[in-house]
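**Student:** need the 3D shape of this:
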Amino acid sequence: MPSASPWRYVAATRPAFLGVTLAACLVGLGAAHGSGVALDPFTAVLSVLLALFAHAGGNVINDFHDRDADPLNRKRLFPYTGGSRFIQNGVLNARQIAALGYGLLCVSMIGGLWLTWASGPGLLVIGAAGLLLAWAYSAPPLYLVGRGLGELCIVAAWLLVVAGTDYVQRGAFSALPFTAGLSYALLVANLLYINQFPDHQGDAAAGKRTLVVRLGPQTAKWGYLLIALVAYGWLVGMSGTDVLPQKSGAAAITLVLSFSAARELLEHAGTPAELGPAIRRTIAAALLHGLILAGALAFA
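**Tutor:** Below is the predicted model of the structure:
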């Protein structure tokens, strides 16, 4: 195969989905700034870039380890589900995809070591846990997404993004980014969850035991609404009791998008080809929630 254009490597990371990590970083920066911490522009930008590299690496590794399962998925909703198909379509070969994914994680790890030296040893724990989750989500032997643990993995990973970005600025652990980031991380997990509906037949054929495969679409469809209710209930409860700034409750306005997507999922769980609008609303709900939450925390 001839050498691939650099833009193919960029596209292989699925950059359109990296916005959820950017928003998580902004929540972390907002938590630190709202606590009276003077933000350092260089380490803030570097933190965001390294988090994006880690997310991009995780996306690519997922494509590599799903290279045998993705061809079985004939009902994917492009571009949201079913992977990039770069290996199957001959855009990049499996070796190139693996080198890209693990290379991005290595860059993130090396940069994270420098940030650890600059900010404090606690970041080493956050970074190591984040890299472990990025790998274990898709790769054997853990293969968390194939064991029905993908949603928990996503919640933990995006909480670590929020907490890590805050830690770099604060130089210490704080409960605030974990408390503030939970509702956002749950909404990101709902994006993974709804994406499993178009993919569930292919996943089942490949032995990928996601929650939707385990429960079946008609039972699993209620899980989306449950996750959304927990996310918004947590946010309203924490802001209503002043654990979070009261302005943070403004992010609950995105429940309009989440509940609208939930209604469509309840109606179309058995016909996943109709779920495109619900997936787009799920993406919009997560991104808007993160941006409003970040602003509320920063200027509380």
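
**Student:** contacts, neighbours, all on C-alpha from now
**Tutor:** Fine.

**Student:** element containing Arg263?
**Tutor:** Arg263 is part of helix 255-268, with elements assigned from DSSP states H and E.

**Student:** after that helix comes which helix or strand?
**Tutor:** Next element after helix 255-268 (DSSP H and E): helix 276-298.

**Student:** which neighbouring elements make contact with that following helix?
**Tutor:** helix 19-34, helix 175-205, helix 255-268 (3 or more Cα pairs under 8 Å, 6 or more residues apart in numbering; DSSP states H and E).

**Student:** SS state for the closest residue in space to Ala204 that isn't next to it in sequence?
**Tutor:** Spatial nearest neighbour of Ala204, excluding adjacent residues (Cα to Cα, 6 or more residues apart in numbering): Val213 at 6.1 Å. Local secondary structure at Val213 is given as helix here, using DSSP: H, G, I helix; E, B strand; the rest coil.

**Student:** what's the most buried one of the helices and strands packed on helix 276-298?
**Tutor:** Highest mean neighbour count among those (mean count of other Cα atoms under 10 Å): helix 19-34, with a mean of 26.

**Student:** that one vs helix 276-298, what angle?
**Tutor:** Relative orientation of helix 19-34 versus helix 276-298 (axes from the mean of the first three to the mean of the last three Cα atoms, to 10 degrees): 20 degrees.

**Student:** where along the stretch 1-150 of the chain do the helices fall?
**Tutor:** Ranges of helices in the stretch 1-150 of the chain, per DSSP state H, counting those that start in this stretch, are 6-12, 19-34, 41-65, 94-119, 122-136, 150-170.

**Student:** in JSON lines: these, plus distance to Pro198.
**Tutor:** Conversion of the helices of the stretch 1-150 of the chain to JSON lines gives the following (distance: least, Cα to Cα, whole Å):
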{"stretch": "helix 6-12", "distance to Pro198": "21"}
{"stretch": "helix 19-34", "distance to Pro198": "21"}
{"stretch": "helix 41-65", "distance to Pro198": "17"}
{"stretch": "helix 94-119", "distance to Pro198": "24"}
{"stretch": "helix 122-136", "distance to Pro198": "23"}
{"stretch": "helix 150-170", "distance to Pro198": "16"}
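
**Student:** what about the residue nearest to Lys75 when sequence neighbours are not counted, distance to Arg74?
**Tutor:** The shortest distance from Lys75 to any residue other than its chain neighbours is 5.9 Å, reached at Pro198 (Cα to Cα, 6+ apart). In this view, Pro198 and Arg74 are 9 Å apart by Cα to Cα, to the nearest Å.

**Student:** another for comparison:
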Amino acid sequence: MEVQKDSIKAWLLAARPKTLTGAAVPVMIGLSLAWSDAQQYDGSVFSWTAAVLCLLFAFIMQIDANFINDYVDYAKGTDDRETRLGPERACAQGWVSISRMRHAIATTTIIGCLVGLPLVWFGGLEMILVGLLCVVFCFLYTTHLSYLGFGDVLVLVFFGLVPVSITYYIQLHTFTLEVIVASVACGLVIDALLLVNNFRDRDTDRQAGKNTLVVRIGAKAALRTYMGVGVVACLLGMVYTYTDHRLAYDLSFVYLFLHYLAYLKMKEIWQGRELNAVLGLTARNIFIYGLLVSLGILLG
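**Tutor:** Okay, the predicted model is just below:
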């Protein structure tokens, strides 16, 4: 791919826009639950300003995490231009200079903090702590924790529990069992993306000393885990049957069917760059899950 160094195209590729669906889905589900529950107050407690700020903060922090991942993996030698199996990365390909990437990381971090700061008005001073944790673990994930095999736990927390629950809390200043269970289910669905990514890179990660969950448990167990997170996520959706959101549970099985097809393709390909096709299918399925569950909640 021909990309001019430090061009707009280079920065768009570095931002990895396809990953923004993973940032959007938890906020979508949290907002859908909040909007639905707010109707008992005639919807008067729901703030669209806070909703937009939550979505923007999630997008910016995802881009920030992508920049950090691009920079750190290149600096550590994990991303090698010749041996990399995944999608091309900006620093490794020379599309973005190292110095400008450092500046971009600082800029997106500051912008993220500025966008998130007004949420204190809606959610209280505790939002400062939540924001700081998001920023800190955004850095720790790539620099340390992903190399120790904690990436999947962080996805469960920061793509499930935190964004779904906190988005809901900002609107209604409370939590419910439905929200907590829905946030865990969302985190599991999004973790499928990390699993297929690490499944593809298991050999190069092992050589680089990156002990991901896939490296630790092996390929066969990782493949079963990939299928398992989708199944468990849908089963957790049974919580919707105890509220007025039964449709969300029913629609989630459309996602599970698509997830199963991706699993079969992953099992067939097994290794190599061809697994990037499964990565694309998984990202699509995550977005479909978010749309279907949100739709089920709103219609219910």
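
**Student:** TM-score of the superposition?
**Tutor:** TM-score of the superposed chains, computed with TM-score structural alignment, normalised by the length of the first structure, equals 0.87; 288 aligned residues with a Cα RMSD of 2.3 Å.

**Student:** about what we covered before: out of the helices of the stretch 1-150 of the first structure, which comes closest to Ala206 of the first structure?
**Tutor:** Proximity to Ala206 of the first structure, assessed across the helices of the stretch 1-150 of the first structure by Cα to Cα, is greatest for helix 41-65 (11.7 Å).

**Student:** packing partners of that closest one?
**Tutor:** Under the contact rule (3+ Cα pairs under 8 Å, 6+ apart), helix 41-65 of the first structure is packed against helix 19-34, helix 94-119, helix 122-136, helix 150-170.

**Student:** for Pro6 of the first structure, find the nearest of the ones you listed.
**Tutor:** helix 94-119 (11.1 Å).

**Student:** residue range in the second structure corresponding to the closest one, please.
**Tutor:** The aligned range for helix 94-119 of the first structure in the second structure is 98-123, by TM-score structural alignment.

**Student:** any idea how far that stretch is from the middle of the chain?
**Tutor:** 18 Å (Cα atoms, centre = their mean, to the nearest Å).

**Student:** I'd like the helices and strands packed on helix 41-65 of the first structure laid out as JSON lines, including distance to Gln218 of the first structure.
**Tutor:** Below are these laid out as JSON lines (distance: least, Cα to Cα, whole Å):
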{"stretch": "helix 19-34", "distance to Gln218 of the first structure": "28"}
{"stretch": "helix 94-119", "distance to Gln218 of the first structure": "35"}
{"stretch": "helix 122-136", "distance to Gln218 of the first structure": "28"}
{"stretch": "helix 150-170", "distance to Gln218 of the first structure": "18"}
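
**Student:** of the ones you listed, which is nearest Ala300 of the first structure?
**Tutor:** Taking Cα to Cα, helix 19-34 is the member of those nearest to Ala300 of the first structure, at 6.2 Å.

**Student:** who touches the closest residue to Trp270 of the second structure other than its chain neighbours in this structure?
**Tutor:** Leaving aside its chain neighbours, Trp270 of the second structure sits nearest to Arg200 (8.0 Å; criterion: Cα to Cα, 6+ apart). Residues near Arg200 of the second structure by Cα atoms under 8 Å, 6 or more residues apart in numbering: Leu85, Gly86, Trp270, Gln271, Gly272, Arg273, Leu275, Asn276.

**Student:** give me the buried entries from these.
**Tutor:** Leu85, Gly86, Trp270, Gln271, Leu275, Asn276 (16 or more other Cα atoms under 10 Å).

**Student:** now tabulate those in CSV and tack on distance to Leu156 of the second structure.
**Tutor:** Shown next, in CSV, are those (distance: Cα to Cα, whole Å):
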residue, distance to Leu156 of the second structure
Leu85, 25
Gly86, 22
Trp270, 25
Gln271, 25
Leu275, 23
Asn276, 22
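
**Student:** biggest separation within the residues you listed, which pair?
**Tutor:** Among these, Gly86 and Trp270 lie farthest apart (Cα to Cα), at 14.1 Å.

**Student:** and Val20 of the first structure, what's its match in the second structure?
**Tutor:** Val20 of the first structure maps onto Gly22 in the second structure, by TM-score structural alignment.

**Student:** list the contacts of the residue lying closest to its match once chain neighbours are set aside.
**Tutor:** Nearest in space to Gly22 of the second structure, with sequence neighbours left out and distances taken as Cα to Cα, 6+ apart, is Ile190 at 6.5 Å. Residues in contact with Ile190 of the second structure (Cα under 8 Å, 6+ apart) are Gly22, Val155, Leu156, Phe159, Ile286.

**Student:** burial count for the second one?
**Tutor:** Applying the criterion other Cα atoms under 10 Å, we find 22 residues in the vicinity of Val155 of the second structure.

**Student:** assess the claim that it and Leu193 are in contact.
**Tutor:** No - between Val155 of the second structure and Leu193 there is no contact under Cα atoms under 8 Å: 9.7 Å.

**Student:** ok, the aligned partner of Val162 of the first structure in the second structure - contacts?
**Tutor:** In the second structure, Val162 of the first structure lines up with Val164, judged by TM-score structural alignment. Counting by Cα under 8 Å, 6+ apart, Val164 of the second structure touches Pro26, Val27, Ile29, Gly30, Leu31, Val179, Ile180, Ala182, Ser183.

**Student:** next up, the contacts around the second one.
**Tutor:** Same thing as Val27 of the second structure. By Cα under 8 Å, 6+ apart, the neighbours of Val27 of the second structure are Cys54, Leu55, Ala58, Pro163, Val164, Thr167.

**Student:** can you list these in TSV and add distance to Phe139 of the second structure?
**Tutor:** Formatted as TSV, the contacts of Val27 of the second structure follow (distance: Cα to Cα, whole Å):
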residue	distance to Phe139 of the second structure
Cys54	20
Leu55	20
Ala58	15
Pro163	17
Val164	21
Thr167	22
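
**Student:** any idea what the residue nearest to Gly22 of the second structure aligns with in the first structure?
**Tutor:** Per TM-score structural alignment, the equivalent position to Ile190 of the second structure in the first structure is Val188.

**Student:** what do you get for Leu281 of the second structure?
**Tutor:** By TM-score structural alignment, Leu281 of the second structure lines up with Arg281.

**Student:** is it true that its match touches Leu255?
**Tutor:** No - using Cα under 8 Å, Arg281 of the first structure is not in contact with Leu255, being 10.3 Å away.
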